[in-house]
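[1] Sharing a sequence plus its predicted fold:
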Amino acid sequence: MNSLLLAAIGVSMMIAGYLLYSRFLSRRVFRLSSSFRTPAHELSDGVDYVPTNKFVLWGHHFTSVAGAAPIVGPAVAVIWGWAPAFLWVTLGTVFFAGMHDLGALWASVRNRGQSIGALSARYIGVRGSRLFLVVIFLLLLMVNAAFAVVISGLLVSTPSAVIPTWGALVVAVLIGQAIYRLRWNLATVSVVGVAALYGLILLGDRFPLALPETVLGMSAGAFWIVVLFLYAGIASMLPVWVLLQPRDYINGLQLFIGLGLLYGSVLIASPTIVAPALNRALPEGTPGLMPLLFVTIACGAISGFHGVVSSGTSSKQLDAETDARFVGYFGAVGEGLLALGAIIATTAGFRTLADWEQVYSAFGQGGVVAFVSGGGAILNAGLGLPASLSATVLATMAVLFAATTMDTGVRLQRFVVQEIGEIAGLRLTPVIATAIVLVVCVGLAFGAGADGSGGMVIWPLFGTTNQILAALTLSILAVMLTRKRRPVLPVLLPLLFVLVVSLYALIIQMGTFFAERNWLLLVLDVIILIAALWVVLESAVALSRARSAAPEVEEDDESAPVGGRSVGDGPA
């Protein structure tokens, strides 16, 4: 199979999904209105609620939801063959992820920017919402702790990525000032920012920075983990326009350039896919494709984490409700393109089938390392980029996206801690809530591993927890649409599919953890399963009530003008 044909089919499907299906969802299902007054204007505070240009907001949303997951998941899942991974990524992006992300963004905007956890209290019930918060907290804990390990590992294994990784923070702060303070034209800012970022990549490739084996009594990896959490804690409390927005925007541009280089190399070199379409010679111990494919590839097909981002940060920055189509659905398309690129890099970036089988000799192998090495080989063959520079480009891309997801994740987990505090009758300040988040994450990272790798201990539950959360988010959308007498099948069918495969995977994992006597994961698995089933039952009851109740009165969408400031106005 030629990789060029696979890329052409996949890209065409995703573009068609945005042009056609997202238009149907926007007009017929969610009925987006340009005159609806968004929370960014209604509650504007210059910190979390900031009306933002849709292209800048897309950059924040896209890079926050992308991270390393759309690389890691597909790069592991191709062990079953490229065909199942390709079908789930393309069809999942068009009919599942785009609808889910757009819907979660719309639902939050229509409810004053409330998070998915808060929305569950209104549409499902108070009991269900508290269990919902448990699932969200555990998911964010997994993301923050595990991504710190992934990033530190890349900074150690690819020292040429150190300068561009940290230099990008300086570029982001300057971009934020240029947009909001100096009122530069966005196109000019984009060109200057991208040029600066790629200048840092060339500088990092020329001057790699490798830490000594021990730093302040810690291993190099453990030191980077501590630094990453300190950075994420500070970044999560800054106004979004200072660092979060500009960092994510420039990273979004950088990713699309990186993807352009990768797909351009595929177009020029047309490498052959050496991996089998359906792998019948699976390594011993590899679990069955069904249902684990659908939880191994979460980001890149559908991901509950996206709903947390959509309702946690993106909804508070949406300038006009109609921008939700571009930010939400096209953000999912961008992640789908990254996942498709990961599939191509890890199946066509090897010279022979034997080379590929050597890397994929056991389940769980591959991941970011296979993406960087395979993608680097394709860049070298197509564009003639030196191997070291190719590795630096791809490693920097992976690090920057994992880092943006991590600092957004810490901000979101702080929101969750504050919501839990309110339920307990405590009013936690952002500083106290952030401190709690950092203590829990760092405690997990170092409590279960002296080198800071303890964050990977609960990572095996990420896929199933993530998909369970996606199903629960879809259940909220189903109740909302039913109340409004809107078309509900575009939500209900994906909800049922994701719910079935996720619960099935949880049960399978429960048996595995019991056989391995892994009591920690077994207990967490049971907690997540009970919470999910409880929320599902509450959702079913809420859906039944919505069907029998009188239709919800539609908002007068055209009555309120979109006032307030836009991206160029910035904070006073």
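    Received, thanks.
[2] Please make it C-alpha for all contacts and neighbour counts, starting now.
    Noted.
[3] And residue 14, how far from residue 7?
    Separation of residue 14 from residue 7 (Cα to Cα, to the nearest Å): 11 Å.
[4] Check residue 313 too.
    Per Cα to Cα, residue 313 is found 32 Å from residue 7.
[5] and here's the other structure:
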Amino acid sequence: MITFLSAIILLVCGYLFYAKFVERVFVINDAQVTPAYEKTDGLDYVPMPWWKGWFIQLLNIAGLGPIFGAVAGALYGPVAFIWIVAGCIFAGAVHDYFSGMLSLRHGGAQFPALVAKYLGNTVKSAVNVISLILMILVAAAFTAGPAQLLTQLTPLSFTAALILVFTYFLLAAVLPVNQIIGKIYPIFGVILVVMAVSIGVALLFGGKPIPELTLANLHPGELPVWPLIMVTISCGAISGFHSTQSPIVSRTLKKESEGRKVFYGAMIGEGVIALIWAAAGMTFFGGTAGLQEALAAGGPAGVVNEISVSLLGTFGGILAILGVIILPITTGDTALRSSRMILSDWLSGLVNMDRKGMVLIMTIVVSIPTFYLSTIDYSFLWRYVGWSNQVVATVMLWTAVSYLLKEGKNHWIAGVPAMFMTGVVCTYIFYAPEGFGMAYGTSMAIGLTLAAIVIALYVRQIFRFKRMESDVSASAS
């Protein structure tokens, strides 16, 4: 219990202190007109209260990630607490803050546009493809999942439920952000928070000891912590998907000082949710072996349902059902909206079309593969989502590093997590079954060598900018 409570306190302190430090490095300017006012269009650029932005951001980035991912990551034992806390404060929240604030500074720009500005058009082209694939896969997964559950709970057939969910997705993708998303997300957000807090309180007073910190790897399958836990627990620590969602909210903020509360704060909120569910997974089933058996029997949805009903009774069962239906829907709809926005921005210079026509056509273009994938067994593709998600996160961190270097600011706040995540994604792709499936030692050697090359390029850039600063100072004198 001490470890669990300490971890929550650390996350809160991360927001109270480190978030302010990051904000000072960025240097906010509330006198600057935000895109919500500068580009008001009644569709995507709409001024909204920051608290609505917080709920929208939380639900956009959360989905089932901080619940299902945290439960799966709990198989490694209390070491998951370390990754959630450190990853959230120093990597994930920094990633989300810069993805949101750089978008805010650049007229509500999408993630690929930011990559192009700070890392070049070559990287942008690759990121456009990866981002779109990631968005479409997420939207498809979060169409099929809720549809299957609705089929179990109602007389609806799977096809009817699928059409119902997808119809909502289409409406959320094309209607003004304040008409559906802005109105219902705060309600859904309250459900998510109440669900997590209720489970957390029940854990504290449930009589079962919450495991204390140990650095030992307790995974029953003896899978290595590095780099697997960093991909398993992404939402709740760091997730590249967030950088594709932040522009939705950056186009609604009224002033720059709201960014810390919305972008950094929502990530801390997600970290707390992940921490609670990781603790629940470790505690409820009497250890990681019991948790593995439960996951094998009922999957993560079954585990969440069993924990909720057992700890909270009927109320918990209702929350679990609402959560498993609502949370993926509130991520899938904005994933579809983001894919529409990314594709529109990508093709805006090539297609001569009015804004309403562009919105409609691009929504149709991304909807066709999304709906198709939601009707088939595409699990072989879904396996790549975890890695591609963390690649996007790594690229966003390097984008922030480039921005900070060019501005002469403290680049280490993004540089350290960027180096760490580079090592993660480089090692993972060689070791994982969906990658090259190499031996662990070989994967470590190749992955860390590639990471070292990237780090060397980073160091070279640091010295390059220092030389440029020295030349400017010499010329001025």
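    Now that the structure is in, tell me what you want to look at. Every value quoted in this text rests on a predicted model; they were computed, and no experiment measured them.
[6] In terms of neighbours, single out the busier of residue 14 and residue 7 of structure 1.
    Higher neighbour count among residue 14 of structure 1 and residue 7: residue 14, with 26 against 21, using other Cα atoms under 10 Å.
[7] residue in structure 2 matching that one?
    Structural alignment (TM-score structural alignment) places residue 14 of structure 1 against residue 11 in structure 2.
[8] Mind listing what's buried along the one helix or strand that match maps to?
    Element membership for residue 11 of structure 2 (DSSP states H and E) is helix 2-13. Buried residues in helix 2-13 of structure 2, counted by 16 or more other Cα atoms under 10 Å: 3-4, 7-8, 11-12.
[9] the inter-axis angle of whichever helix or strand comes after it versus helix 2-13?
    As assigned by DSSP H and E, the chain's next helix or strand after helix 2-13 of structure 2 is helix 19-26. Angle, helix 19-26 of structure 2 to helix 2-13, by axes from the mean of the first three to the mean of the last three Cα atoms, to 10 degrees: 40 degrees.
[10] And the contacts of helix 19-26 of structure 2?
    With contact meaning Cα atoms under 8 Å, 6 or more residues apart in numbering, helix 19-26 of structure 2 is reached by 94, 260, 264, 409-410, 413.
[11] who's in contact with the residue nearest in space to the middle of structure 1?
    Nearest to the mean C-alpha position of structure 1, counting by Cα atoms, centre = their mean, stands residue 65 at 2.3 Å. By Cα under 8 Å, 6+ apart, the contact set of residue 65 of structure 1 is 299, 305-306, 309, 335, 405.
[12] Can you lay out those residues as CSV showing secondary structure, neighbour count and distance to residue 179 of structure 1?
    Below are the contacts of residue 65 of structure 1 laid out as CSV (DSSP: H, G, I helix; E, B strand; the rest coil; neighbours: other Cα atoms under 10 Å; distance: Cα to Cα, whole Å):
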residue, secondary structure, neighbour count, distance to residue 179 of structure 1
299, coil, 33, 30
305, helix, 26, 28
306, helix, 30, 26
309, helix, 26, 23
335, helix, 28, 26
405, helix, 29, 22
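[13] which one among these gets closest to residue 354 of structure 1?
    Of all the contacts of residue 65 of structure 1, residue 299 has the smallest distance to residue 354 of structure 1: 28.6 Å, by Cα to Cα.
[14] Now which residue in structure 2 aligns to that closest one?
    Correspondence of residue 299 of structure 1 to structure 2, assessed by TM-score structural alignment: residue 235.
[15] for residue 498 of structure 1, same thing?
    Under the alignment (TM-score structural alignment), residue 498 of structure 1 maps onto residue 421 of structure 2.
[16] what do you get for residue 474 of structure 1?
    Superposed on structure 2 with TM-score structural alignment, residue 474 of structure 1 falls opposite residue 397.
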